[in-house]
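Trainee: Below is the sequence, then the predicted model.
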Amino acid sequence: MTIAGIITAIIIGAIIGALGRLVLPGRQPIGVLLTVGVGIVAALIGTAIARGTGVADTDGVDWIELAFQVVLAAVGVALVAGWHGRRGVR
């Protein structure tokens, strides 16, 4: 992977992670780096799912792929926030 690819993945991950956090109600006790990490993973998995189902082959913006990514980011942020919140309650 090139430097441009890494920077692009971080930027897209931050955007997808932020959108995932916006979808969730309430406050999530996780930091920016965890949000970006969850966003990167959600973007990669969402793209794989969209390509596997054949909905990522459009000429314009792939809205269904973006929806997969945001939903996966929201689920990921909720899971990480729940795990992170329980870890500090001991």
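Mentor: Received the coordinates, thanks.

Trainee: Every contact and neighbour count from this point should use C-alpha atoms.
Mentor: OK.

Trainee: Helices of the chain, residue ranges please.
Mentor: Using DSSP state H, the helices of the chain run over residues 3-23, 32-53, 63-87.

Trainee: Show residues contacting the shortest one.
Mentor: The set of residues that contact helix 3-23 without belonging to it, under C-alpha atoms under 8 Å, 6 or more residues apart in numbering, is 28, 35-43, 69-75, 77.

Trainee: Next up, the contacts around Gly85.
Mentor: Pro29.

Trainee: Likewise for Val77?
Mentor: Going by C-alpha under 8 Å, 6+ apart, Val77 touches 17, 20-21, 28, 35, 38.

Trainee: Could you rerun that using 10 Å?
Mentor: Val77 makes contact with 17-18, 20-21, 23-24, 28-30, 34-39, 42, 71, 83 under the criterion C-alpha atoms under 10 Å, 6 or more residues apart in numbering.

Trainee: also this one, for the comparison:
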Amino acid sequence: MEFSSLLAMLIIGAIAGWLSGRIMKGRGFGVIGNIIVGIVGAFLAGTIFPALGFSVGGGMVSSIFFATIGAVILLFLIGLVKKV
């Protein structure tokens, strides 16, 4: 993985984490925690969605969209585990 693609994934993950924290009010972990969840969500979205047949595409907006979906799903799952 090149440095520029790693940097782009981190930036997209940070934006997705911030957005997922705004969407899932009350389930977040603060700004830094949500950014970390967003980065992990971006990675999960990049591996899971193509396996399911969804194309992430090459645009920045579509990457942020899919990463945000991945981060929201991850926040939801963490919230379920955290309650138990």
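Mentor: Received the coordinates, thanks. Source: prediction; values computed, not measured.

Trainee: quick one: TM-score?
Mentor: TM-score for the superposed chains, counting by TM-score structural alignment, normalised by the length of structure 2: 0.64, backed by 80 aligned residues with a C-alpha RMSD of 3.2 Å.

Trainee: Give me the aligned partner of Leu74 of structure 2 over in structure 1.
Mentor: Matched to structure 1 by TM-score structural alignment, Leu74 of structure 2 sits across from Gly76.

Trainee: Under the alignment, what does Ile12 of structure 2 map to in structure 1?
Mentor: In structure 1, Ile12 of structure 2 lands on Ile12 (TM-score structural alignment).

Trainee: So which residue is dead centre in structure 1?
Mentor: Gly39 (2.6 Å; C-alpha atoms, centre = their mean).

Trainee: Touching, it and Phe68? I think so.
Mentor: No. Using C-alpha atoms under 10 Å, Gly39 of structure 1 makes no contact with Phe68, being 11.6 Å away.

Trainee: Next, show the common contact partners of those two.
Mentor: What both Gly39 of structure 1 and Phe68 touch, as defined by C-alpha under 10 Å, 6+ apart, is the set 45, 74.

Trainee: Touching stretch 46-66 of structure 2 from outside, list them.
Mentor: For stretch 46-66 of structure 2, using C-alpha under 10 Å, 6+ apart, the contacting residues are 8-9, 11-17, 19, 38, 40-42, 44-45, 67-72.

Trainee: do that again at 7 Å, thanks
Mentor: 12, 16, 45 (C-alpha atoms under 7 Å, 6 or more residues apart in numbering).

Trainee: what about the second one, neighbour count?
Mentor: As a burial measure, Ala16 of structure 2 scores 31 neighbours (other C-alpha atoms under 10 Å).

Trainee: And for the first one?
Mentor: For Ile12 of structure 2, the number of neighbouring residues by other C-alpha under 10 Å comes to 24.
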